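Asker: give me coordinates for this.
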Amino acid sequence: MAELPGHGPGPVRTCIGCRKQGSRSELLRLVAQGNGSSVVVVDERRRMAGRGAWLHPDEKCLALAIKRRAFGRALAGAAETTAVERYFMPGMPLAEAPASAGKPSKPESGSEI
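Answerer: Sure, this is the predicted structure:
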């Protein structure tokens, strides 16, 4: 079986940010969190079920993908990219993360007085 010229061995994927091709080992796999969820997560082990999208581990590619609204097209309406952004910026404090849809939080069981 012949290899594609210019690419190493293995499957070739396209980055949803810059639209350049690369080997599977060069790119991050992203998936929608399941059950019709709009949350996009990084599949570090590349084993999660469902359709995947691929992104270079580069902040420029992430910014391009967000600007082009590529997550929603690649992953059937998934648009919540906070988990992916946190992957790129692990030092980001949780206070900067968007609040969850304004729903009041429930106290843990047994903590009610």
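
Asker: only C-alpha atoms from now on, for both contacts and neighbour counts.
Answerer: OK.

Asker: the strands in this protein, which residues?
Answerer: Assigned by DSSP state E, the chain shows strands spanning 12-14, 21-23, 28-32, 40-42, 52-55.

Asker: excluding sequence neighbours, find me the nearest residue to residue 20.
Answerer: Excluding the flanking residues, the one nearest residue 20 by Cα to Cα, 6 or more residues apart in numbering is residue 14, at 5.6 Å.

Asker: show the contacting residues for residue 52.
Answerer: Residues in contact with residue 52 (Cα atoms under 8 Å, 6 or more residues apart in numbering) are 29-32, 74-75.

Asker: again, but for residue 14
Answerer: Residue 14 is in contact with 20-22, 54-55, counting by Cα under 8 Å, 6+ apart.

Asker: which residues of this structure fall in helices?
Answerer: Remark: helices assigned in the chain by DSSP state H are 59-67, 70-74, 82-88.

Asker: sequence B follows; please return its structure for comparison with A:
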Amino acid sequence: MKVEALDSVVVQRPRRVAEHQPHRISPVRTCVGCKRRALTGELLRVVAVAGRVVVDERRRLPGRGAWLHPDPDCLAKAERRRAFPRALRAPGALDAREVRERVEHTTTHHEPGTSPGSRGTKEAGRTRHESAVKLKP
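Answerer: Prediction:
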């Protein structure tokens, strides 16, 4: 038997599993109201503080958090299912008044059909983009 030199053989490293997954912009979480998955930028983080559910604006408050769409329907479903005490692992009922006020404030200050983070605000019946583009008569 003759053994040949393997000088020209290229050995490849095994690929990591992370290389096969698509790149995500931000983490995905599940809304406690509607049970749909969404990016964290689309959801509100809420935590339990002294028997109340509060919105964690900066997403830095300590403790277990839960995620919720800023939508009155999702909030109503979460309250009806008693999802906040279960998701936050808090004993007893929690007061969600602050979250309700925040969701109502968010929905009343945005036009229907636009998300809170969208840049196309309505200006006299047109979006900002339409105002910038000269339309033909």
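
Asker: returning to what we had before: can you put the strands of the first structure in CSV and add distance to residue 82 of the first structure?
Answerer: CSV is the format used below for the strands of the first structure (distance: least, Cα to Cα, whole Å):
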stretch, distance to residue 82 of the first structure
strand 12-14, 22
strand 21-23, 24
strand 28-32, 12
strand 40-42, 8
strand 52-55, 15
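
Asker: closest to residue 64 of the first structure out of the ones you listed?
Answerer: Nearest to residue 64 of the first structure, of all those, is strand 52-55, at 10.2 Å by Cα to Cα.

Asker: re earlier: filter the contacts of residue 14 of the first structure down to the buried ones.
Answerer: Buried members of the contacts of residue 14 of the first structure, scored by 16 or more other Cα atoms under 10 Å, are 21-22, 54-55.

Asker: over in the second structure, tell me which residue corresponds to residue 81 of the first structure.
Answerer: Using TM-score structural alignment as the criterion, residue 81 of the first structure maps onto residue 96 of the second structure.

Asker: if I look at the nearest residue to that match once chain neighbours are set aside, how far off is residue 25 of the second structure?
Answerer: In this structure, residue 96 of the second structure finds its nearest non-sequential neighbour in residue 53, 5.0 Å apart by Cα to Cα, 6+ apart. Distance of residue 53 of the second structure to residue 25 of the second structure, computed by Cα to Cα, to the nearest Å: 28 Å.

Asker: what of residue 54 of the second structure?
Answerer: Remark: distance between residue 54 of the second structure and residue 25 of the second structure (Cα to Cα) = 26 Å.

Asker: ditto for residue 89 of the second structure
Answerer: According to Cα to Cα, residue 89 of the second structure stands 29 Å off from residue 25 of the second structure.

Asker: and those two? Which one has more around it.
Answerer: Higher neighbour count among residue 89 of the second structure and residue 25: residue 89, with 14 against 9, using other Cα atoms under 10 Å.
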